[in-house]
Every structure is written in C-alpha cells, then in structure tokens.
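*Asks:* Mind folding the following:
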Amino acid sequence: MEAAERTKTEPSNATHLCVLVHGLWGNPDHLAYIADALRDKYHEDQLHILIAKSNSGNFTYDGIETGAERVTQEIEETIAKLERDGSKIKKISMLGYSLGGLVARYSIGLLHSNGWLDRLEPINFTTFASPHLGVRTPILGYQSHLWNLFGSRTLSMSGKQLFGDDTFRDTGRPILCVLADPSSIFMQALSRFKHRTLYANIINDRSAPYYTTFITKIDPYINLDSININYVKGYAPNIIDPANPVSLKPEAPPPTVLGQIAGTGQNLLNNAPFYAAMSLLLPLGTTAYLVNAGIQSVRSQNRIKLHESGQAGVGLGNYRIPLMIENARSAVEGTFGSMNSSNLEYHAAGTGATSESFSDVHDEKMILNERSSSTDLVCTPSSAQPKFPALNLSPDQFEMIENLDKAGFKKYAVHIQNVRHTHAAIVVRMKQRRFDEGKLVIKHWLDEEFEI
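*Replies:* Alright, predicted model coming up:
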C-alpha cells in the first residue's frame, strides 16, 4: 500500500530508526539533503528518519553533554511515539555532522547506559566532518596561540570543549578525552555498532580540518602539488581510495629566481580583489562576531543553568549516570591535564620535535610499537605508503587517536575541489549547484556503507 493511501492511524512497517544530528550553529535544514537521499532510497515502510531539532541554532553553544542529553530525550520520545502508533523499532543508526558527530557519540553512550542498545540492534554510526580530536590548530606560533585562546572563549561551553579547555564533571579531564576512553560508556556503545564510518575533507575545511575529522597523526594533503591522489572506482574525483590513497610525484626542479618573482607577482595580482575585500570586511566582521559571541555566551550559560537545575524540560535523572564501565580505573589515569592558556605548545608524541615520520594511516590496520622511549610511537602499516611527518598534536590528542583507531572506524578522505566551503559541501548543506560534489559523497555512503 502506498503512503498516500495509508490512513493516519495505520502504522508503518519500518523497524529501523536513523537519527541525524546537525552541527554548530546548525538546524535540521542542514541535513535535509541527506534525509531526502535516504528517503529516495528507502521507503517510509523501510526506514524512519529523525532529524534532531532540540539543539537548533545557538543552542549548540551549550556544550556536548547538554546537547546530547536533549537529543537522547528526543530519540526516546520519538521511539515511544512510533510504538504508540503501532511501529515496532528494532534497529537504530546515528549520523552526526560536524559538532553533531560528538553529540552523537555522547548520545549513544546514554542510550547504551539506559539499555536501549540491548533492546535495539545498533547498525550504522557515521560522522561527516566531525572534529573528533577537537579544533585546536597544531601549528606553532603566536597566531595559533591567539586563535586557540580566542576560539575557546567565544563559543561558550562548546568552545571550551572543542579547544580542550574544559574539565568534564569530576573526571579532571576534557570531555573529548572521556569520550575516547576505552572504559567509558561512550566507547562501549560505539563498539556495539555494526558499521562505524567517517568522512573527512582533505582541504578547505575551515571549521574542522582533516587531522581531527580523519582522526590521524599526519596530513599527506598539505601540499597537493607533491602527490598523486588515487580515487575509489566510480567515485572519482571525490572519494579517495583508503587502500592506496596517494603516491609521491617525482621531485620537480626548483624554479628560477625570475620564475619565483613572476609567480609571486601573478598570485598577488590574482588575489588583489580578495585582499581588498578582506581589509574592509574583516574588522567589521570580527567586531560583529565578538559582540554576538558575548551575547550568545551569556544566553548559553543561562540555558545551561536551567538545564542543570532540571527546569529545561530534560529529565536529567535518566542521563546523569556513571561514565565509566570499569569503576576501578582512576578517572584521571592516562590524562595529561587540561589544556589552558599557559600550555599551548604541541609536541610530536612528547618528543618536542616534529622529525618523526609516520606512514600514511589511511589503512586502519595500523600497529603502534614502543621504541627506545616509551613516549615515542611509530606506525607500521600493512602496506608500504609514502611517509609524512607527524603533526604537532597534544599528548591528549595522540591518546585519543590510539583509542579511537582501536574502535575500528572505516575512514574515507573526501576531495571536494570546486568550492572552498568544503565543510558545507560534504553534506550538501544547502541545495545549491556549487555543493553538487557532496552528492557523490552521500551516494557513496548510501550505496557502499549504509545498511538498512
């Protein structure tokens, strides 16, 4: 029977619920293309779709924990309503975009703790451009210091958590470290899902760069002119082959002095309109941003207080549960302390240098071995790949990478080339022609990774 002919009281036969969680400053419309693509492929008698709406707009300032508790309640209320209407939910999938991926990781921990993952079969857990390691820039220098300081203080609780400047509850650790702790309810929940997949932009993602969305120590795509990229058959030139992502180009002879001068002059000429516009717009935009950030941070803190006091309509008694499965483990074991304004230097694997080389870790069959120093790590891949220097990540981030890699994510690097706003394009955040490359990314997910 077609949907148009079904009476309002007749239940759907679908047993699978797929939950979509948008990102920072987002709203359900940002995931409308994915919802439509799911609906085009699966009839409403095959799949229920919930686009979470409880964190819309500036509510995303309120932090991962608060957002996840809202989303979890929304999921539970949706399941209850579907079952009242006669639908029997047996499977669940979660998709998180940007910050929504972190909210989703927290939410599945709450669902697991409340017994939902015993009642429902966890099928697909997917993130698109989600900053699993936070968003601190790994680049050294005063500009990076200012960026990290600035960013963590202008997005209320979410900013502190994304920049690792928070201390989560009584753990003494940033929330991102707790989310990646193998003994936490969050990692236990993640391991229950049949498919764990992530998609990450390799370039031009100004919101969530490659290293954090791909969960990696290296970035082989910093200089695209030095490499050849290999794509998945049928999904070129957007989905990079995880088994054989890149090869090095032969080293080109250095340009002559005259060639360098000519190239620099041409670049300045080509970019002159951009620099002129930025010189006018950047001061105005920064001022407006700071004013708005201050207003929204105050409002966010007020919402968080209402949430914590139980006056925001969320039943906290269902969600303020023990975070760790292994109670004997110390809450601060393995932590290196919260990052703060006095500790912004990142050192590769604790060595204080960036000279260590790591093989390309697109292949998730990576082995971590101890060397002469217990703080030095070397990656031994299952197949030979070009080597690239390790990024200057923090010790916390190296630990998160190791823990999350053990969870077994299937990772896809995405090469969007026709638009600079790749963070929006990867999920076709707006139905505009300039974001069409993202449609191939979503098609790959639906055809190759999503299981009904």
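*Asks:* rest of the way, CA atoms for contacts and neighbours
*Replies:* Will do.
*Asks:* Now do the same contact list for the residue nearest the centre of the chain.
*Replies:* If you average the C-alpha coordinates of the chain and look for the closest C-alpha using C-alpha atoms, centre = their mean, you land on residue 130, 1.0 Å from that point. Residue 130 makes contact with 96-102, 200, 208, 212-213 under the criterion C-alpha atoms under 8 Å, 6 or more residues apart in numbering.
*Asks:* which ones among these are found in strands?
*Replies:* Residues of the contacts of residue 130 located in strands (DSSP state E): 96-97, 200.
*Asks:* In CSV, list these along with neighbour count and distance to residue 364.
*Replies:* What follows is the ones in strands among the contacts of residue 130, written out as CSV (neighbours: other C-alpha atoms under 10 Å; distance: C-alpha to C-alpha, whole Å):
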residue, neighbour count, distance to residue 364
96, 24, 21
97, 30, 22
200, 29, 15
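*Asks:* before we move on, back to that, number of nearby residues for the residue lying closest to the residue nearest to the centre of the chain once chain neighbours are set aside?
*Replies:* Counting by C-alpha to C-alpha, 6 or more residues apart in numbering, residue 130 lies nearest to residue 98, which is 3.9 Å off, once chain neighbours are set aside. By the criterion of other C-alpha atoms under 10 Å, residue 98 has 25 neighbours.
*Asks:* One more sequence to fold, the one below, so I can look at both together:
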Amino acid sequence: MDIHLHVLLHGLWGSTKHLEPAVCVFSARHCQPNSDSELVIESQNQVQLLLIEANQDSRTYDGIDWGAERAVEEIQEAIRKISSEGDRVTKFSITGYSLGGLYARYVLAIIYAKHFFDTVQPMNFTTFATPHIGIPDVKHSLFSYLSRYVGSRMLGNTGKQLYCFDRWGKTGRPLLEVMADKDLVFWKALNSFQNIDIYVNAVHDRMVPYVSGAFELLDPFEAHIDDIQVEFHSHYFPMLKSWTLSDDRENKISSSCSEHFETWKPLPFMGPFIQWNFPFNLILMALFPIIIPVVIVLLPITLALNTRSSGFRVKSLERASMSAQEKLAQIFATLDHTMMDMLEQPTPNNTSTSTTPDTTSTVAEVKTTPISRKQPPTAITSNLSAAQQRMVVDLNQLPVRKHLTWIHPTRNSHAIIICREKDQFPGHALGEGVLKHWADHFTT
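*Replies:* All right, here's what the predicted structure looks like:
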C-alpha cells in the first residue's frame, strides 16, 4: 500500500498533547484511528499521522538543529516500520506549531540532502504561529528588552537561535538566517513542496509577532486594531477574508479626556478564573495568593535548571557524535560542493538588501484569494535587524500562501490558533475554524 506520511511537531515547552485538537480535526476529515499505535493513525486514503515525541518539554531547549535531528530519527523509524509491514511511503507532508515549524524546516533540509524526495513526493508544508525570522524587538519596550535578555540566556541553545544571538558553525551567521537563504538547501527543500501554507495571528500573539509569523517587514494591524473592519471566511471563523479601515476613522472628533483614558483599559483577562471549568476555577482562585509568590520564585529557578540540563545534554550529544551543524555540513558536501562553500562563507558586510518596506505584500492569503483592504497610512515598523530583513526577502520568494486569523479581543492568541488546550480553557475552541481550513485544504 502507498502511504502518505504526515508529520506533526509541537512548540516550545510543548508535548504531543498540545497537538491533540489538531489531530482530532484532521482525523475527522482524513483518517480513521488505528488502535495499534498512538503515534501513527492509519486512514482510508492512506494518510498516516506521526506525532514527534522526542522533543517534549525541556528538550525543546536543546536547539532547532538537535531537535530536528531527533525528529528525523523518529521519521526514519516510522518509515522502517511502514516498510516492514509491506507498505511504502510515496508522499510526505509536515506541519509545525510555533517552534515546531522551525524544526520542520530543518528536518526538510536533512531529508532533502539525503535524497529522500527522489522517491517520495513532497506535498504539504504547514506552520501555525511560527517565528520564521525569530523574535524581533518589535516595540522597544522594557518588557521587550527583558524578554530578549532572559529568553536568549535561559532557553538554552533554542533561545539564542530564536533571538538570533547564535553563530551557526563556520557561517558566522544566525541559524535562522542560514535557513532562510534561498541559495541553500533549507530554502530549496521547502521550495520543493506542492503546497506551502502559513497560518498567522494578525493580532495579539504575544509569543510570535505578526512580522515573524508572516515574514513581513511591517505590521499593518497593531496600530489600527480598533479602526479595522474585518470580514471572516463564512466556514472558517476566525480566519480573515478581507479587512478595511473604518471609513469614519479620519473624521473622528478628538475625544474627551475620560474617553481617551477609557481606551487605555486592558483587554479582558480570559484567564483560568473565567475559562477553567467549575470547580477548578474556584479552587485556583482560593489558592491564588499562595501560587503567585511560589511561581515568582520557582519560574526563574526552573528556567535556569532546564537550561543547565539542556547544556549538559547537548554536550553529551556532541561527544557521542559530531555536532548537528557538522552532520548537516557532511551531508551537504556529498550533495553539492558549491552549496557547501556558500554555507561556510559568512555573509559579506556589503550585502545589498533593500530596507524599504513593501506594504503591498501584506495580504491575508498570498497567491490564493484576493483580499479587499485599504492599507493603513502608517504601519508599525518592527526594528528588524539586517539579517531579519534578508530573511523576509528570501522567504517571500517561496510560493507561499499566507492565511491570517483575527482573534480579538484576547490577551494572547498564540495557543488559540490550534485550540491548544481547549479542554482546560474553553476559549481556545475559537481556533477550530483555522484547523478545519487546514484539514479541508490538505492535499492527499
């Protein structure tokens, strides 16, 4: 039997449990559960899901490269099992949520360089809320500064890579910049896919800013959230079909002082007191005065210990074998000597990259459905580094379809886009329309 293998990867601090809602929606559309395996779900139309387990919890600190190496080992083991049962993998798709999308891009480079796609057809590449160009300093605020400082130091190798503070091997460049370079195998592997779909939160994603999730130079939404009128897809709420600025925006009369301060009210806190089911919300409320001090003390300690254990784990991996970069470099060397030379050469300082924002590229679905909109007269500049601007330019040369969600108001839309914990937080169910769109447009 010919098998279409579909791999799913979770995000930072994540586990396969975070992908269960996505699996349920996808399985209802394409699959029948297979009681013989928790990882692989067999389907009437030969689609099998493989949920990568090797990078759960603190293992996500080890770096994008090592996480991808572990994922490839699981994929190879799944393929061996399929072959032992007399079947063969003829099609391949991969989906990543958050950090999982970066794992997915690195995985593709490894298997592409090993000539995996000589006999297997690359079909669907999908990411949800993935920081494709890292975590840029969007707002230049104290919180942003502290996040960058702590994140780059207390999330192991992954933190350095997400904030582009790393230098990958002999390249002298951040790993994410290398992964976006259109002349290298990461980009070429991704470009080989029949469908490349990127699902992005247009607003309120506190983990992955719009400019990184959509790899754009400007954010046209942040400064105009209350002035934008949106139209949703009729069957896929909360996915954007179109958006425009309110016609009366420029005619607004200056508000009174009280009205002005009214706009400063914080977004509703849809936290555990409101979203958790009875009686757990009341229990948590009673314990709240105790929990907060404990969290304040334990959180930095936990981060530090996880980072320390990750460092030991990576050193152990490197002692047991060559580094992930060296492994990939060895594969590249046998694949294409010219490509390897380019990988090992640092980007020249005089690299010419236009920094002029291309606001016309900000659409809800690029190269799919035209979107009706009035471009805001001003958009938030994202203070992207030169490396991140180069990433944006190269990634937008891929035949990518960008799908935007509008989850407003909320404090953080990052988990909602995949209904990550909807059993615990019923509000996360708002993202079901996004998952249905993904499942309905998946090419088998």
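*Asks:* Could I get the TM-score for this pair?
*Replies:* The TM-score (TM-score structural alignment, normalised by the length of the second structure) is 0.81; 402 aligned residues with a C-alpha RMSD of 3.4 Å.
*Asks:* now, which of the contacts of residue 130 of the first structure sits nearest residue 253 of the first structure?
*Replies:* Within those, distances to residue 253 of the first structure taken as C-alpha to C-alpha reach their minimum at residue 200, with 32.3 Å.
*Asks:* Quick check: the closest one touching residue 413?
*Replies:* Yes. The pair formed by residue 200 of the first structure and residue 413 meets the contact definition of C-alpha atoms under 8 Å, at 5.0 Å.
*Asks:* Overlap of the contact sets of the two?
*Replies:* Contact with both residue 200 of the first structure and residue 413 is made by residues residue 214, according to C-alpha under 8 Å, 6+ apart.
*Asks:* For the first structure, just list every one of the helices.
*Replies:* Taking DSSP state H to define them, one finds helices in the first structure at 32-41, 64-84, 99-113, 116-119, 142-152, 156-162, 175-179, 185-192, 210-213, 257-308, 395-407, 422-425, 437-444.
*Asks:* Same list (those) but as CSV, adding distance to residue 239 of the first structure and mean neighbour count.
*Replies:* Formatted as CSV, the entries for the helices of the first structure read as follows, by distance: least, C-alpha to C-alpha, whole Å; neighbours: other C-alpha atoms under 10 Å:
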stretch, distance to residue 239 of the first structure, mean neighbour count
helix 32-41, 17, 16
helix 64-84, 29, 20
helix 99-113, 20, 26
helix 116-119, 31, 16
helix 142-152, 30, 16
helix 156-162, 27, 24
helix 175-179, 28, 24
helix 185-192, 24, 22
helix 210-213, 14, 25
helix 257-308, 29, 13
helix 395-407, 20, 19
helix 422-425, 13, 24
helix 437-444, 7, 20
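*Asks:* how about those helices in JSON lines, adding distance to residue 379 of the first structure?
*Replies:* As requested, the helices of the first structure are arranged in JSON lines below (distance: least, C-alpha to C-alpha, whole Å):
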{"stretch": "helix 32-41", "distance to residue 379 of the first structure": "35"}
{"stretch": "helix 64-84", "distance to residue 379 of the first structure": "31"}
{"stretch": "helix 99-113", "distance to residue 379 of the first structure": "26"}
{"stretch": "helix 116-119", "distance to residue 379 of the first structure": "34"}
{"stretch": "helix 142-152", "distance to residue 379 of the first structure": "27"}
{"stretch": "helix 156-162", "distance to residue 379 of the first structure": "27"}
{"stretch": "helix 175-179", "distance to residue 379 of the first structure": "22"}
{"stretch": "helix 185-192", "distance to residue 379 of the first structure": "23"}
{"stretch": "helix 210-213", "distance to residue 379 of the first structure": "16"}
{"stretch": "helix 257-308", "distance to residue 379 of the first structure": "37"}
{"stretch": "helix 395-407", "distance to residue 379 of the first structure": "11"}
{"stretch": "helix 422-425", "distance to residue 379 of the first structure": "29"}
{"stretch": "helix 437-444", "distance to residue 379 of the first structure": "29"}
